[in-house]
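Pasting the sequence and the predicted coordinates here, then a few questions.
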Amino acid sequence: IDECSINNGSCDSGCVNTLGSYDCICPFGKRLHWNKRDCIETTKCVHSYKPAPRSQLVCSKSGGIDSCYLSCPSNTLFLPESENSYTLSCGVPVQPNKSIQKRNATILTCTDSVGPPITQKARFKIKDAKCHMRPRSKDKMKESTKQPMTDSCHVTFVNLKCDSSKKKRRGRKSPSKEVSHIIAEFELEVKREEGSDSCNSDCIRKRAEQKLQAAIKTLRKSINRQQFYIQFSGMEYEVAQKPAKTLENQEVCNTGQALQDGKCVTCGMGTYYNGESNQCVPCLPGTYQDMEGQLSCETCPSNDGLGIVGARNVSECGGQCAPGHYSVDGFKPCKACPLGTYQPDAGRTICFPCGGGLVTKYESALSFQDCETKVHCSPGHFYNSTTHRCIRCPIGTYQPEFGQNFCITCPGNTSTDFDGSTNVTHCKNQHCGGELGDYTGYIESPNYPGDYPAHVECIWNINPPPKRRILIVVPEIFLPIEDECGDVLVMRKSASPTSITTYETCQTYERPIAFTSRSRKLWIQFKSNEGNSGKGFQDKKLIKALFDVLAHPQNYFKYTPPETKEMFPRSFIKLLRSKVSRFLRPYK
């Protein structure tokens, strides 16, 4: 079904139909809301929305050794790219041109920033280690919390890429030890509230830059000592580690996967990987996870702790505006759709206008059918809000309901015979015709076993292999008698009307027919007019059974008595005997 033809897929802007689904798209300068239907301004923020906690780079020193960890409390994304590389991001990028995150658009919170964000990019190397994220033990985590903190820096967005793939350079021998390369990108949003009377906006930015640079300098030392960790959901993970020796026949799963029935299975949506238990754990109420293989769950925008266990997307979080209502972010508190507008879906930020100056019967209207139109359209029609008239659905569309303002496009390559169709069954497959040259083949009227469409012409050309005859088996033909031979099936040597004709009919035959072609090649035409339609011809199950018995006569007895009576009537077997004997004789 073309969902975009059903009220534009309920999309705020554009709608693109895809195989089995559809996508809403937004114009330049806007982005798709989490509900995947509404478009909101790229830079628009929600004042009432509680800001998500920011990521934090924390460093400490103990025994002369620096160690750092990156805390990722929200908006995290873990993407394993290969066995020895992965990408990790925390937070939401301030710069709109960055599209590292692949999840649904996150609701932006309003902050009083001082200019563009501060950006820093750093490269690191870890020797004798591979980019495998592994959880640390609880004991080691407790030790790190006791160490005095030397550097701490809140960052808005971090993107970390770790790659330990071996890359040989020309003219050089590859190193004997593993070397992992880490590229880290930081974004720091400077807020005006961090300033004071003695420090203006330039002073605030300079302090923030120095603080970030100092933290990165300490981070470099900790990475060289393999003392850098990332924190998710109360667990710390090593960024890279020394290759561990595994026992034979022991399956070791990657991070984000759990062992189930002896196989590594990626944690699905609605769950996250728990490093302590090495299991996939369902998201708690008030959180969700819309991607696979993640290390934490995201907090629901509603912030009310409601929703279901194992929520797979924001729409399962709870606290959304009910149909007929809307809000700035799609969550409570909500407003009722005013008179003249309606909204059939939950969690929306807009209401659709009736158009043409029409009003609804009441507030909180759910569909266009609640709009007080000047005429009531019957099925097969749609209401035009400009002319205030009912228009028949064009050919290729249908509408089964009363009082709608759209028609539904026929699915796939189907179309209707006439305008004003009221049901999807009126959509018929128009495809037919072709070339056949193998030892066996099947032809059928278009849209079989449904009624064939009107105004259709199908041509088949049969060219068998050398020294072969053409045996034709027609299980059944349904052509309406009322058309006075308006629908006809013709089989002859070529397209020329004067060529040798093997078979021609415009009648219904419910019993099977078998005959051999009078020529070595066969041209078959099926043509219908604008009158009545019928079922047509073909039945693959029956034809397969017939050819099965022809090739292996003993298989006749494997069919049940009711089947043999229906598929192999005595009159047909008697008719077929002479045809088959002629068919099997050498061709002279």
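That came through, no problem. All values reported here derive from a predicted model rather than from experimental measurement.

For the rest of this, base every contact and every neighbour count on C-alpha atoms.
Will do.

surely Pro400 meets Gly380?
Yes - applying CA atoms under 8 Å as the test, Pro400 and Gly380 come out as touching, 6.3 Å apart.

and the two? which has more neighbours close in?
Of the pair Pro400 and Gly380, Gly380 is the one with more neighbours under other CA atoms under 10 Å, namely 25 against 17.

wait, what's in contact with that one?
Residues near Gly380 by CA atoms under 8 Å, 6 or more residues apart in numbering: Arg392, Cys393, Tyr398, Gln399, Pro400, Glu401, Cys407, Asp419, Gly420, Ser421, Thr422.

closest to Ala346 among those?
Closest to Ala346 out of the contacts of Gly380 is Glu401 (22.1 Å), distances taken as CA to CA.

That closest one reaches Pro379, doesn't it?
Yes - Glu401 lies in contact with Pro379 (CA under 8 Å); the separation is 5.0 Å.

Between those two, which contacts overlap?
Common neighbours of Glu401 and Pro379, using CA under 8 Å, 6+ apart, are Thr422.

The two: which is more packed in?
Pro379 (20 against 16).

okay, pairing it with this:
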Amino acid sequence: MCGCHQKYALHSDGRTCIEKDEAAIERSQFNATSVADVDKRVKRRLLMETCAVNNGGCDRTCKDTATGVRCSCPVGFTLQPDGKTCKDINECLVNHGGCDHFCRDTVGSFECGCRKGYKLLTDERTCQDIDECSFERTCDHICINSPGSFQCLCHHGYTLYGTTHCGDVDECSMNNGSCDQGCVNTKGSYECVCPPGSRLHWNRKDCVETGRCLSRAQASAQAHLSCSKVGSVESCLLSCPAHTLFVPDSENSYVLSCGVPGLQGRTLPKRNGTSSGTGPGCSDASSAPIKQKARFKIRDAKCHLRPRSRERAKETPRQPLLENCHVTFLTLKCDSSKKRRRGRKSPSKEVSHVTAEFEVEIKMEEASDTCEADCVRKRAEQSLQAAIKTLRKSINRQQFYVQISGTEYEVAQRSAKALEGLGTCGTGQVLQDSKCVTCGPGTYFSGEQGQCVLCVSGTYQDMEGQLSCAPCPSSDGLGLAGAHNVSECGGQCSPGFFSADGFQPCQACPMGTYQPEPGRTGCFPCGGGLLTKLEGATSFQDCEAKVHCSPGHHYNTTTHRCIRCPVGTYQPEFGQNHCITCPGNTSTDFDGSTNVTHCKNQHCGGELGDYTGYIESPNYPGDYPANAECVWHIAPPPKRRILIVVPEIFLPIEDECGDVLVMRKSASPTSITTYETCQTYERPIAFTSRSRKLWIQFKSNEGNSGKGFQVPYVTYDEDYQQLIEDIVRDGRLYASENHQEILKDKKLIKALFDVLAHPQNYFKYTAQESKEMFPRSFIKLLRSKVSRFLRPYK
């Protein structure tokens, strides 16, 4: 039974105590209560409520007022109609919370997130594309950024593997590179070779007999050096009617080749891994040419191949100096450097060196009874020596010019003259929209017009920035204007056809043979007695093999069976007679591979430094190979400890931990273990090493494979051990998805590691830069911990 204080009376409910005046009113004979009485009772009850008792009944914040308690809610909550309860506001329901991509409601707040390939800016609302191409080591060769993603491309002669890596293509493994005879693979390219007694055809694939002259060859492709005398001044002119190659090495250096080398002469300078070839000439029908190198010096001049002034190029009476020097091929290399004059205050003097390599043809038709072959050769040598002597005088007086496509060029210019051209583009370039643009393939730079000119029909140009177009192997003038390569010259035999010189008229490949390329002089046999369905076949797939091989196999024409591609090779197509060798140093896990993606680099990746570094699984970010075993050792300098961040790791658990990454003090299984996993975790984690040194091992089996990992680390001063551990063990570091993305961001991790490894580098970053790099919540978390560590008693 309930009871009340003497000043109170028991309510009719048998539980509540009320003042005696209120009890009297309740016992009144009137059924209705006056408004004044009710108001009086409510006021008295409000006066009884206080925040000191049960927080005034409020969910969150309680405040005592003259009229009683007042409840309120923090930001992110709203007060309910009962005036007591607080309910979380779902900010994501209104305008998506202001988020660009994703909005996730949290207790009392919300969090914006971004799609993969984007990052959240410091306003914590806006998503910005991650420019992966701005990171180091994203792609081996070419990186193309796109919204939310990126793409890696490889230079010509290389192919992509492991998502971002480029490996040299072994063209010789693909039907012998389509070479008629031998094939030699090179970095980024390949070369066809011919046996003794034959030479390479202009198509760089077929071999033709030595001494056999193709009917359409042009003898006018040879260079011609002439020297004359105007008064007391010697002047020399090198004419380059065709086959000119201009390679600017730098601003004040270039290489220029002119003419066609003889059969046993050197090939033209290489550019982008390709050789310009020997051309179609027939000079190999006689003896080997004479070769000689000479070096010339030009004082107070820079190596600029510039068009000669028209006024200076006007014809004047000349006295010929050279008559019998048949220079057919010449390579010039001009290089400028500054030479310090004696005396401290003396200015540097510009000096240019011109290195010339000559090839002189021996005209055996000049031999006679009084002067046989040796005599003719000796005369040619004497003529070359005289030419070099005259050329030296003309170069010293800057009277040596090169004529290309009707324009005469100065080999080098005096410094004062070179200054006149400042602000203009280099030779082979034109000004477009205030930028220097190199003349592209299918065009050449005309020094006379100062612009890029389209190659006329019957010529082609497959390189950039050249000063002339090369003549097509045929002399009929067919083909496209602006031809980018020899295949656009026109008149060539189509795939499935051939002729003695590769040009029309052509005949179809006979039954049992095929030819996949244009302009060839023969066809490949199917082999093994196989026939084709029709004449004019263009691939081995047209050969009537006895079985049809699936991808991952090749047809053996001896046994007439399909053979699985061996380890280290692959074949993506049906009905082929070869397997393709994996690019670079990659290999496959098993035989019978069908795609280049099965080719994997077996090398254990990473860079280990005293202060920062990283380890990565083989072939990362492509799938790691089977049966891999990698071991790394991290040994920091004295008084330094190791911090490791695992942004994400992909190890399939389906094969019962057959692939595992372990970090411990030493190779001993009983040594202190810092980290071990055999699973996939896309959530990052940071931790400090439990030992001063780390032995790290990664092993994979023959089961499933995955992307693997790239794990960065930093070594820091052991005086900061307590602070670092306090940070990495705080759950708030990983609770926010935005914080997790920081540990995955290569640029931000690099900035953090830079400061951890060398604290003085902290002053490189301004407060504004820090705010622009990291979200406020992350800075607040770190600031509180650093302040507590540096000022523990404040």
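Cool, the structure landed. All values reported here derive from a predicted model rather than from experimental measurement.

Next, the TM-score between them, please.
Superposed pair, TM-score by TM-score structural alignment, normalised by the length of the first structure: 0.71. Supporting alignment: 556 aligned residues with a CA RMSD of 5.7 Å.

PyMOL command for the buried members of the contacts of Gly380 of the first structure?
PyMOL command restricting the contacts of Gly380 of the first structure to the buried ones, with burial defined by 16 or more other CA atoms under 10 Å:
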select buried, resi 392+393+398+399+400+401+407+419+420+421+422
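
Quick one: end-to-end distance for stretch 129-144 of the second structure.
Start-to-end span of stretch 129-144 of the second structure (CA to CA, to the nearest Å) is 13 Å.

Please disregard the earlier target; I meant stretch 474-481 of the first structure.
Distance across stretch 474-481 of the first structure, first residue to last, is 18 Å (CA to CA).

can you list residues touching both of Pro400 and Gly380 of the first structure?
With CA under 8 Å, 6+ apart, Pro400 of the first structure and Gly380 have common neighbours Thr422.

Confirm Lys217 of the first structure sits in a helix?
Yes - the assignment for Lys217 of the first structure (DSSP: H, G, I helix; E, B strand; the rest coil) places it in a helix.

where along the second structure do the helices fall?
For the second structure, the helices defined by DSSP state H occupy 20-26, 35-48, 373-396, 415-420, 721-728, 732-735, 737-744, 746-757, 767-773, 776-790.

Nearest residue to Tyr509 of the first structure in space, please, no chain neighbours.
Excluding the flanking residues, the one nearest Tyr509 of the first structure by CA to CA, 6 or more residues apart in numbering is Ile477, at 5.0 Å.

so who does the one you found touch?
Contacts of Ile477 of the first structure by CA under 8 Å, 6+ apart are Gln507, Thr508, Tyr509, Glu510, Lys535, Gly536, Phe537, Gln538.

With Leu214 of the second structure instead?
Each residue near Leu214 of the second structure by CA under 8 Å, 6+ apart is listed here: Pro280, Cys282, Asp501.

Among those, which one has the most neighbours?
Asp501 (26 neighbours).

any idea how far that residue is from Ser286 of the second structure?
Taking CA to CA as the measure, Asp501 of the second structure falls 21 Å from Ser286 of the second structure.

Also His353 of the second structure?
From His353 of the second structure to Ser286 of the second structure the distance is 34 Å (CA to CA).

neighbour count winner among the two?
Neighbours were counted for His353 of the second structure and for Ser286 using other CA under 10 Å; His353 has more, 20 against 15.

Spell out the residue ranges of the strands in the stretch 101-250 of the first structure.
118-127, 134-135, 149-155, 157-163, 179-188, 228-232, 235-238 (DSSP state E, counting those that start in this stretch).

of all these, which lies closest to Glu316 of the first structure?
Among the strands of the stretch 101-250 of the first structure, the nearest to Glu316 of the first structure by CA to CA is strand 228-232 (22.5 Å).

Run through the residues that contact the closest residue to Pro464 of the first structure other than its chain neighbours.
The shortest distance from Pro464 of the first structure to any non-neighbouring residue, by CA to CA, 6+ apart, is to Gly437 (4.8 Å). Applying CA under 8 Å, 6+ apart, we find Gly437 of the first structure in contact with Ile462, Asn463, Pro464, Pro465.

Can you list which of the contacts of Ile477 of the first structure are found in strands?
Cross-referencing these against strands under DSSP state E gives Gly536, Phe537.

Can you tell me which of the contacts of Ile477 of the first structure is nearest Cys427 of the first structure?
Nearest to Cys427 of the first structure out of these is Lys535 (CA to CA; 14.0 Å).

The second structure: which residue goes with the closest one?
In the second structure, the residue matched to Lys535 of the first structure (TM-score structural alignment) is Gly706.

now do Asp370 of the first structure
Alignment note (TM-score structural alignment): Asp370 of the first structure maps to Asp542 of the second structure.

mind checking how far that match is from Gly528 of the second structure?
Relative to Gly528 of the second structure, and taking CA to CA, Asp542 of the second structure is found at 14 Å.

what does Glu191 of the second structure give?
Distance from Glu191 of the second structure to Gly528 of the second structure, by CA to CA: 27 Å.
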